[in-house]
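**Student:** this one's sequence-less:
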């Protein structure tokens, strides 16, 4: 059975921005974040008022970011707007990915507008113009149109997160999401990496797919949408 170490995954954004994604990190003391055009995620070293004030300094007025954590103080000039419960799931190392049966194409910054438009149909606001720089992304096309995609988001040492899995509503039910996930998993296995993902606890359709493929739940984490009020 494959595990996701608590030391890395209890605060995965912090872990990523201090290791594999440190080149993205914007920091202020015990707070850090991704640039706004990369991802809407930030982190603090601990849930303290001082760390949240440092986070405040990294945000533009009225800007919102997501941070992981169960309980935070309520500092001035920051508003906690909503929470999102997510499952962290991992694919056990003993599972063997099936061979590919569909043409899957690499995506790059040149395809960013298409990728943002497609993901906005499913989870608007999470995928930004430079999100594709966080890892490798791949897509499936039909008559030249990007109809399905997926790639890597948070990257920790040895653990790339599978993310951005999305299929256009007109093309769902054809196994494209599963094909893209297996493509990423095959790439990870060749490099000795562990495939994992986040999924909203309310997204039962996606959870059912991941479980059917063999992903197992490791823990639940709470995302908090925090905005700068001044």
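**Tutor:** Sure thing, it's come through. Everything quoted here is computed from the prediction, not taken from an experiment.
**Student:** switch to C-alpha atoms for all contacts and neighbour counts from now on
**Tutor:** Fine.
**Student:** for this protein, longest helix please?
**Tutor:** Scanning the chain for the helix with the most residues, using DSSP state H, yields helix 176-190.
**Student:** contacts for that one, please.
**Tutor:** 97-98, 100-102, 104, 138-140, 148-151, 160, 162, 165-167, 194-195, 209, 213 (C-alpha atoms under 8 Å, 6 or more residues apart in numbering).
**Student:** run a quick neighbour tally on residue 171.
**Tutor:** Applying other C-alpha atoms under 10 Å, we find 12 residues neighbouring residue 171.
**Student:** contacting residues for it?
**Tutor:** Here residue 171 is in contact with residue 147 (C-alpha under 8 Å, 6+ apart).
**Student:** if we can go back for a sec, please pick the buried ones from the contacts of helix 176-190.
**Tutor:** A residue is treated as buried here by neighbour count (16 or more other C-alpha atoms under 10 Å); on that basis the buried members of the contacts of helix 176-190 are 104, 138-140, 148-151, 160, 162, 165-167, 194-195.
**Student:** quick one, helices of the protein?
**Tutor:** Chain-ordered helices for the chain, with DSSP H as the definition, fall at 6-9, 12-17, 49-58, 112-119, 176-190, 204-213.
**Student:** this is the other structure I want to compare:
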């Protein structure tokens, strides 16, 4: 029986359940295929597991750990960045919200999605990140100006991620409106929605609270580089 809540270790939970086909590694340590995400996790804090985590390829983009508790770092890894985030969960949506015209995004939009995410940096976003879940977006004259979608998926939970708006189109409520749609779809499937946000971003946390998300737990986000 698991000794932790699945959301305490979302990366491990995702890679050992619904996103196992994207996992690289073994029973001691796993990571997402680097083309999809930089996230990785060891099975536990044992020397064997942390050594296995170190043996996984730390790609040019690095390796990301998301943990609610302390976790030993793999030997030889160098901490590029570390930040305290909060994990937020929604089991229902608050009433209200702005309705916007949106459309599904797919392979034909992959280059535009990567370009928008690279410009706005909503979080790590790579060549195949858009394949982690369903994404929707808003276009103006054929130009993608806002999007939101899904990232980590584990039993009973799906993460809302990739939420971003082009700087020229901010202040129009696009992010909140798209998040509401993505979250509603997750809830309609009988799951809970969750997300991660930097703890210092009080205004963003407040926005998510207006949608119905609540702070569940602090988590530590660590980005590692390989030795040398």
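**Tutor:** Great, that's in hand. Just so we're clear, the structure is a prediction, and the values are computed from it rather than from any experiment.
**Student:** just the TM-score for the two chains, thanks.
**Tutor:** Once the chains are laid over each other, their TM-score by TM-score structural alignment, normalised by the length of the second structure reads 0.90; 225 aligned residues with a C-alpha RMSD of 2.2 Å.
**Student:** and the helices of the first structure, which is most packed in?
**Tutor:** Counting by mean count of other C-alpha atoms under 10 Å, helix 12-17 has the highest mean neighbour count of those, with a mean of 23.
**Student:** so which of the contacts of helix 176-190 of the first structure belong to strands?
**Tutor:** 138-140, 148-151, 160, 162, 165-167 (DSSP state E).
**Student:** just want the angle from the longest helix of the first structure to helix 204-213.
**Tutor:** Relative orientation of helix 176-190 of the first structure and helix 204-213, computed by axes from the mean of the first three to the mean of the last three C-alpha atoms, to 10 degrees: 50 degrees.
**Student:** the second structure: matching residues for helix 176-190 of the first structure?
**Tutor:** Under TM-score structural alignment, the alignment places helix 176-190 of the first structure onto residues 174-188 of the second structure.
**Student:** now that stretch on the first structure. Mean distance?
**Tutor:** Once the two are superposed, stretch 174-188 of the second structure sits an average of 1.2 Å from its aligned residues in the first structure (mean C-alpha distance after the TM-score superposition for the first structure).
**Student:** let me know the outermost residue of the second structure.
**Tutor:** Note on the second structure: the largest separation between a C-alpha and the mean C-alpha position, by C-alpha atoms, centre = their mean, falls on residue 141 (28.8 Å).
**Student:** contacts for stretch 195-203 of the first structure?
**Tutor:** Residues outside stretch 195-203 of the first structure that contact it (C-alpha under 8 Å, 6+ apart): 84-91, 159-163, 185, 188, 206-207, 215.
**Student:** and that stretch, how far out from the chain middle?
**Tutor:** 9 Å (C-alpha atoms, centre = their mean, to the nearest Å).
**Student:** and it, what's buried?
**Tutor:** Burial within stretch 195-203 of the first structure, assessed by neighbour count using 16+ other C-alpha under 10 Å, is assigned to 195-201.
**Student:** which among those residues gets closest to residue 35 of the first structure?
**Tutor:** Each of those was scored against residue 35 of the first structure by C-alpha to C-alpha, and residue 198 proved nearest at 20.4 Å.
**Student:** start to end distance for stretch 198-207 of the first structure?
**Tutor:** Between the opening and closing residues of stretch 198-207 of the first structure lies a distance of 10 Å (C-alpha to C-alpha, to the nearest Å).
**Student:** what distance separates that stretch from the centre of its chain?
**Tutor:** The gap between where stretch 198-207 of the first structure is centred and where its chain is centred comes out at 13 Å by C-alpha atoms, centre = their mean.
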